[in-house]
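Predicted coordinates and the sequence they were generated for:
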Amino acid sequence: MKRFENILFATQGLPSKSDALDQSIRLAASDNVNVSGLIAFPTFPNELQQYQQNFQATLQNNLQQDIDSYRHQNNLTEQQAPFPFAVKSSEQPAICIIKEAMNNNIDLLIKEAEPIKEGGEGFKAVDMTLLRKCPCAVWLHRPTEKPQTKRRVAVAVDPENTDEQQRALSLRLLELSRSIADSCDSHLHIISCWEYYLEHYLDNHAWIHVEDKQLSQELEKAKDNHHQALQALIAESGVAGDYVIHHLHGKPDDAIPKSVEESEIDVLVMGTIARTGISGFVIGNTAENILQAINCSLVALKPEGFMSPVA
């Protein structure tokens, strides 16, 4: 696994079969890095304040039992796998989690994704706030019955980004996804989409007639240029091991979720496009659409220098 220095496990205390907690402790123990926890739950209204203390104690006890159970199953002592955690109530649990990450220089936030209805897709309000506003990497776990060594990992990259920060982000995505795949089934699925920017204007347009042969040549040229750029990006990243390229023709917000479903991907690694240095510019429309169309676990990175709009 690509090394992170400071990991935060966050939970809302909701019932979940996710292995987010196990992942947090396993990463910290294997890489000998810091890990801490946070239970963030909504503040009770005044008329229910008498119940909040007992509820908070229950959340704390449940998490401690889960931590102790993991240590016991893996023959770890408290000294070998320390896991300090806090319990906080807030009217905005997502902002509470983000502030905890910012105040403690967290570089990886791990959380179980909010439960969705069976057959549902996308992420709910708290998780979307984390994806939009949390400055560090965010790993949202979804429940799966697959053992760790059978899980499939994919990464979505755009090799034709001319912006230096976005290209650097693509390289980080490839490196991180390679290390995650190595801890799973070892096969990395690299997804990238190409289009010819005038394709939909020129194809069967009432006022512009372009010969089919000429349009086909332009499409083939765009495809080849994109594929060459993708190969160059992969080579620059230095990723090794087994990987398969999904070079898809179409819009990313349509093609990527379809590819994830068809390939039975368990973890998707992708970037959230941000204008660094401008508070609040977080997720581009394409990334937002992809996030609302997938039902697998997600690891999301932002470009270096991203400024969270959370004070």
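On my side now, so go ahead.

When you work out contacts or count neighbours from here on, use the C-alpha atoms and nothing else.
Will do.

need the helices for the stretch 1-150 of the chain, in chain order.
20-31, 49-73, 93-103, 125-133 (DSSP state H, counting those that start in this stretch).

between the third one and helix 125-133, how big is the angle?
Orientation of helix 93-103 against helix 125-133 (axes from the mean of the first three to the mean of the last three Cα atoms, to 10 degrees) gives an angle of 40 degrees.

Pasting the second one now:
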Amino acid sequence: MKRFKDILVIAPRDVDMRKPLQAAASLAASNNARVTLFDSLGPLRFGRGAVLPGYKPDDVHQLMEQARRAELEALAAEVPHARVHVDVGTGRGFIEIIRRVQERGHDLVIAPPDQPGGLVGFARASTTMHLLRKCPVPVWVIRPEVPSTGDVLAAVGPFEEGTPTPLDRKIVELGSSLAAQRRGDFHLVHAWSLEGESLLRNGRVKMPASEVDQLVSEARLMAEDGTAKLLAEVGLGTDEVTAHVVEGRPVTAIGQIAGSIDAGVVVMGTLSRTGVSGLIMGNTAESTLGNLRASVMAVKPEDFKTPIESTRSLLSLSTDEM
């Protein structure tokens, strides 16, 4: 977590911000990081018959922005020993957030889920899901009902021919650091399976059971070896992490392990390992996020490209077309 130096905290109105602010304050104190509180106002829409004596729509919007800025400044005063700045934008929430990340160099986004507390998953959290899919930097979604201390689970894989990817290493490094910050235990889960096992055992052309068993054994060893290699690459000993190498579907394994250890945070990648970078979320991530009760830190590969155009890019494009 030492890597984060410029944290953007999303602060919607009428939301309990204590946990996100605590997390930002802790990181700011340990990293000497800058913190920015941000909220986005929607565009004003007046009916045709609306009459505003003495005011233009822009005047009303400016008053609203000033009022919201004052509220955020009062919220910023609750973050001790940190450099806290306030920013208010206009437009669709997740787009404005991602554009600020692109243009101002924020390296972590912290946000509460935009849905009622206590719900399983994030299916009703539209802005949250857009950020998890499209934001180019890590996004830490902090549920207000989850304790600020406790265990962390990192979900890794699938490995490429048994070899961990740079994204896997990034997930483990962040998860280990986050567990230390939360004074909890660090767990890792890697789900594996033999592709096509049911067809090999029960298809019209069956392999001998002993041969299928041998293939399953080889798949298990590859998963165990890949996990051991990953932990060695990041310098974690067996006394620093509990590794769960589980046969089965990743969605099921992640949910079961997270529930059994009562994980407070799950750190995971949110992109499919194949497909068009920046445009799709992996099926595993989508399904897992729909079933978790924990907070989530979502991580992207270093070469991830967001589909959201920055304002600077749009201005440059407009200038080139003139």
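Cool, the structure landed. These numbers were taken from a predicted model, which means no experiment stands behind them.

on that earlier part again, tabulate the helices of the stretch 1-150 of the first structure in CSV, adding columns for distance to residue 221 of the first structure and mean neighbour count.
Converted to CSV, those look like this (distance: least, Cα to Cα, whole Å; neighbours: other Cα atoms under 10 Å):
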stretch, distance to residue 221 of the first structure, mean neighbour count
helix 20-31, 44, 18
helix 49-73, 53, 14
helix 93-103, 44, 19
helix 125-133, 35, 19
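
Mind checking these for the one nearest to residue 184 of the first structure?
Closest of those to residue 184 of the first structure is helix 20-31, at 12.0 Å (criterion: Cα to Cα).

ok, average deviation of that closest one from the second structure?
Helix 20-31 of the first structure, aligned to the second structure and superposed, deviates on average by 1.6 Å (mean Cα distance after the TM-score superposition for the first structure).

Which neighbouring elements make contact with that helix?
For helix 20-31 of the first structure, the packing partners by 3 or more Cα pairs under 8 Å, 6 or more residues apart in numbering; DSSP states H and E come out as strand 6-11, strand 34-42, strand 108-112.

Quick one: distance of that helix to the chain centre.
Relative to its parent chain, helix 20-31 of the first structure has a centroid offset of 17 Å by Cα atoms, centre = their mean, to the nearest Å.

what span of the second structure lines up against it?
Taking TM-score structural alignment as the measure, the second structure aligns residues 20-31 with helix 20-31 of the first structure.

Touching that stretch from outside, list them.
By Cα atoms under 8 Å, 6 or more residues apart in numbering, the residues outside stretch 20-31 of the second structure that reach it are 1-5, 7, 9, 33-35, 79-83, 110-112, 142, 144, 148.

that older thread, a markdown table for the helices of the stretch 1-150 of the first structure, including distance to residue 300 of the first structure?
Shown next, in a markdown table, are the helices of the stretch 1-150 of the first structure (distance: least, Cα to Cα, whole Å):
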| stretch | distance to residue 300 of the first structure |
| --- | --- |
| helix 20-31 | 15 |
| helix 49-73 | 25 |
| helix 93-103 | 15 |
| helix 125-133 | 7 |
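
Out of those, flag the one nearest residue 268 of the first structure.
helix 125-133 (13.8 Å).

The closest one against the second structure, how far on average?
Mean for helix 125-133 of the first structure is 1.1 Å (mean Cα distance after the TM-score superposition for the first structure).

Residue 265 of the second structure: neighbouring residues, count only.
30 (other Cα atoms under 10 Å).

Alignment lookup: it to the first structure.
Matched to the first structure by TM-score structural alignment, residue 265 of the second structure sits across from residue 267.

quick one, what contacts that match?
By Cα under 8 Å, 6+ apart, residue 267 of the first structure lies in contact with 151-154, 296-299.

same thing but 10 Å
Residue 267 of the first structure sits next to 139-142, 151-155, 177, 180-181, 184, 260, 295-299 when contact means Cα atoms under 10 Å, 6 or more residues apart in numbering.

now residue 293 of the second structure
Contacts for residue 293 of the second structure (Cα under 10 Å, 6+ apart) come out as 118-122, 143, 145-146, 255, 258-259, 262-266.

do residue 36 of the second structure as well
The contact partners of residue 36 of the second structure, by Cα under 10 Å, 6+ apart, come to 6-11, 24, 72, 76, 83-87, 106, 109.
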